[in-house]
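# next comes the sequence, and after it the predicted model I'd like to discuss.
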Amino acid sequence: MTTSAPPPAPPAPVAHPDYPVHVDADLDPGLSRGLWLVKWLLAIPHYLVLAFLWAAFAVLSVVAFLAILFTGRYPRAIFDFNVGVMRWSWRVSYYSYAVLGTDRYPPFTLADVPDYPAHLDVDYPEHLSRGLVLVKWWLLAIPHYLVVALLAGGVAYGVSGADDEGWITISLIGVLVLVAAVVLLFTGRYPQQVFDLVLGLNRWVLRVAGYVALMTDEYPPFRLDMGGHETHTPTRVPADPPPAPATGPHSRPEGWTAGRIVSVVAGAVLVLAGLGFAGAGGTLALVGATDRDDGFVMSPAIGMDSDAWAITSEDARITTEGAPDWVPDRVLGDVRVTAESGSGDALFLGVARSADVAAWLDGVGRDTFREVRHGEAVLEGTTGGAPASAPDEQTFWVARATGPDATLDWEPEEGSWTFVLMRADASPGVAADVATGAELPVLDAVVAVLLVLAGLTVLAGALLIAVPVRTVARREP
């Protein structure tokens, strides 16, 4: 008698390794049917606070980038702050329209709140790659960016109206939450399967956020871990249990008091404002260095085409009331207007006091330049006949130029002034490419002031950030 061998034991299940970004949540059982309709309003205070916190997050992430690049370590105090911002955002998202999983109002704190139904934590990395930090947040993350665009950014549809165009985006998370909200409204119950899927999608997005925020070198898995909690199947037991993680799910950041958070946020706002001043100053300096034509900063040429006898500007009023008479000269310098005829016909370009121009062109068919829209000149027509004489015969012009390529230079004075563009022989049909500019002697002073403001503002912001970060770092064991 023979006995058959017992069937082989099934292989031990292998767990997915824990990803360093941990996202967990519990679905509240007694959700209100209709509260979700006004949560956008109730969450406004959080949105305002988070706008400033994310500004600080961005600035501190740049500091962390440099620290990782040169030392291979993410400064612990900055790490705790940035994780706290992500945690705060996750709680607000869970309460509002990323999940609608709770009616309990989110707390205003960076720290983890053990009894709140949504939690986020990131394991602190003892060491990070100094080279990987240069590419992981943009190049390596591109595949995940495409996925996240579908999950959270959505599919874009072009729409157009009579005057403008726009886009409507629909995200997968948004559609699923809307379905859950409608079911909740009519049944009083949040579909559990929808909740599990929505949590899995949000978990994917937040893992990518932690990776691109430089908090881990471990590449986010292309895996949808659904459900409110990260499930872990038993693993083959190693010889020695792994060491406890550096941070727990309910740890930190005790050192980040309200005053220190406000200081960091204010510092980040000042740093960003300083960068804005620096960008504006640098842009003006570049314009002054590259866009000057014979000392004048000129605008791009705009095509003007009219069947009338003249094209006029709107009245330009220059006043020095309450200011010294030299203000126009010091601020604007001389003004230059150029007009180039595409057909080679002689043009007339002149400037005179508005009252004199209005009296001469009374009853004359003309177009008035109003604005530039979509790169085109917008002209407003006035019906009438031909002028009684050629423009060059008038004596009221304070500056004039004629020719197929007319260039008019004028020193501004106090008063109301009008520019006139015509054909030199006063015949109808005016077509020219027109550009305007000024010497702008004040430009160099403005650039200097902006750059000084940039330096002082960035310095003040850096101090407001450095002091609390250093204080928190000293409190750490």
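Received it, and whenever you're ready, just let me know what you need. Residues are numbered from 1 along each chain as shown.
# from here on, contacts and neighbour counts on C-alpha atoms
OK.
# check contacts around the closest residue to H144 other than its chain neighbours.
Once flanking residues are discounted, H144 sits nearest to V208: 6.9 Å by Cα to Cα, 6 or more residues apart in numbering. Contacts were defined as Cα atoms under 8 Å, 6 or more residues apart in numbering; by that measure V208 touches A141, H144, P220.
# among these, which are located in strands?
Using DSSP state E, no member of the contacts of V208 falls in strands.
# among those, name the ones in helices.
Members of the contacts of V208 lying in helices (criterion: DSSP state H): H144.
# next one for the comparison:
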Amino acid sequence: MTTYPVRVRARLDPGLNRWLWLVKWFLAIPHYIVLSLLWTAFTVLSVVAFVAILATGRYPRSLFGFNVGVLRWTWRVAYYTFGALGTDRYPPFSLGEEPDYPATLDIAYPEHLSRGLVLVKWLLVVPHLLIVGVFLGGGGYLVTRGGEWAFGLVGLFVLIAGVALLFTGRYPRGVFDFVLGMDRWALRVAAYAGLMTDAYPPFRLDTGGDEPGAATLDPPPPAPASPPARGSAGRIVAAVFGVLLLVAGTGLAATGAVALWAHETQRGADGVLATPAQPLHSDGYALEMGGFDLHRTGTGWFLGEDWLGAVGLRADRDAFVGIGPADDVARYLSTVDRDRVVEIGERVGYEHLTGGAPTSAPTAQPFWVASGVGSLTWDVRPGRWTAVVMNADGTRVVDTDVTATATLPALGPVAWLLVGSGALLLLLGGVLLFTAVFRFDRTRGEPSHA
């Protein structure tokens, strides 16, 4: 029997830990993050390869090597986790062959590919995708999800193997062989769908850890596992920290970019930022919003002494709006029939408090730190405050649109700080990840995969 150009091999490690499989999903999180990025690149490069094959009949070798590396990396992570649970060796952060790892993948480079076939492979592979969907659940990680194994037949049988391992200390060989057959089928389909071969995947479940007829092509990998290469632990740590820095840097930079966009484009003619108008309603005499605590409003030279600036509230022309100390507002409204706003969004949430009419109009109260009919502006200062909206004459049923405004002079400096910090973390994370994934091969004097 001739081996298919996609060669998937694996060996079941003896003495697997009974408990480790329960937390492998957590240990592999750095790999999942990296793989999500790699599969984005895989998709983009596959489009480039499609154009190249259509024009020249060849898959650019450099793109082919990278995409094979993504499949190798994915297969090793899947084999370590719930694609097989076949080893306790932590997968290397590597696009290279890693022949000493218990799970290997090799795809023969095609010197020529059909220009016409590349146009219809997406259609020809549909029957296989339906089968792989049953194996992996919902379409499979290799084709659509970039590193995520869904709970299909593979997940079910691997779970059975994990339970058996937990109680007996042994991985059932029959289960292993069947799982490897399904994994092998999925990887063949992934390679064909990725335009990496013209050989149509066989409708055949080749079970077991080795390819059928593999001895006719090249020798199988050595049975004993080689000890980890010197410095591999350091590369793993560097890769984990690199990924974490990349994630943190992306979050900071994205937050800073959004803040900078708001600072530069979302201010009105008066220089303030405003929320969308929010309709509020109460069948009572008042709408109560608060209290809110402000403990610190000045920070110093970088953000300025008045970094929050001035805030404001806008309502209908006949509505009174006021901000006052929470205790004073509570005493004033203690016997008033009112609604307290507890949630603002697509749906406004209220807490109704029963009572009667206020003893005096809101405009007559001396405790407001800022108030007005239709709008107010307040220079923020520390304390515990409550905002109130009422009819100016103190009558029942309050129905108005409310908009909050703020000058936020510190938004610009904070945005640039976030963007700069995010860029720095991205740079550091990229350097760490690059040095972890790639190393310089001194024996050949050229870069090679770690």
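Looks like it came in fine. Just so you know, these numbers come straight off a predicted model, no measurement behind them.
# follow-up on the earlier one: dump the contacts of V208 of structure 1 to CSV, plus neighbour count.
Below are those laid out as CSV (neighbours: other Cα atoms under 10 Å):
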residue, neighbour count
A141, 17
H144, 20
P220, 21
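# tell me the contacts of the residue nearest to the spatial centre of structure 1?
With distances taken as Cα atoms, centre = their mean, A55 lies nearest the centre of structure 1, 10.9 Å away. Neighbouring residues of A55 of structure 1 by Cα under 8 Å, 6+ apart: V265, A268, V269, L272.
# conserved subset of the residues you listed in structure 2?
Contacts conserved in structure 2 for those, using both residues aligned by TM-score structural alignment, their matches' Cα atoms under 8 Å: A268.
# with respect to V59 of structure 1, which of the contacts of A55 of structure 1 is nearest?
V59 of structure 1 has its nearest neighbour among the contacts of A55 of structure 1 in A268, at 6.0 Å by Cα to Cα.
# and the helices in structure 1?
Counting by DSSP H, the helices of structure 1 are 39-42, 44-71, 76-95, 142-148, 172-187, 192-212, 258-290, 327-331, 354-360, 443-475.
# thought A164 of structure 2 was touching Y171?
Yes: using Cα atoms under 8 Å, A164 of structure 2 makes contact with Y171 at a distance of 6.4 Å.
# between those two, which has more neighbouring residues?
Y171 (24 against 15; other Cα atoms under 10 Å).
# quick one on the thing from earlier: what does the residue nearest to the centre of structure 1 align to in structure 2?
Using TM-score structural alignment, the partner of A55 of structure 1 in structure 2 is I33.
# and its match, how far from A238 of structure 2?
From I33 of structure 2 over to A238 of structure 2 the distance is 14 Å, taken as Cα to Cα, to the nearest Å.
# on that earlier part again, is it possible to get a markdown table of the contacts of V208 of structure 1 that adds distance to A426 of structure 1?
Listed next are these as a markdown table, based on distance: Cα to Cα, whole Å:
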| residue | distance to A426 of structure 1 |
| --- | --- |
| A141 | 65 |
| H144 | 66 |
| P220 | 73 |
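# nearest to G295 of structure 1, of the contacts of V208 of structure 1?
The closest of the contacts of V208 of structure 1 to G295 of structure 1 turns out to be A141 (Cα to Cα; 47.3 Å).
# quick check: closest non-adjacent residue to that closest one.
V212 (7.0 Å).
# the one you found contacts W138, correct?
Yes: using Cα under 8 Å, V212 of structure 1 makes contact with W138 at a distance of 7.4 Å.
# alignment lookup: P413 of structure 2 to structure 1.
Residue pairing (TM-score structural alignment): P413 of structure 2 is matched to A445 of structure 1.
# tell me, how many neighbours does its match end up with?
Neighbour tally, A445 of structure 1, other Cα under 10 Å: 12.
# can you check P114 of structure 1 too?
11.
# also A239 of structure 2?
A239 of structure 2 is flanked by 26 other residues according to other Cα under 10 Å.
# equivalent analysis for the one 4 residues further on, please.
Number of residues near V243 of structure 2 (other Cα under 10 Å) recorded here: 24.
# and for A84 of structure 2?
27.
# distance-wise, check G295 of structure 1 relative to H250 of structure 1.
64 Å.
# can you tell me how far the nearest residue to R260 of structure 1 once chain neighbours are set aside sits from G461 of structure 1?
Spatial nearest neighbour of R260 of structure 1, excluding adjacent residues (Cα to Cα, 6+ apart): P468 at 5.3 Å. From P468 of structure 1 across to G461 of structure 1, the span is 12 Å (Cα to Cα).
# quick one: neighbours of A214 of structure 2, just the number.
Neighbour count of A214 of structure 2, defined by other Cα under 10 Å: 17.
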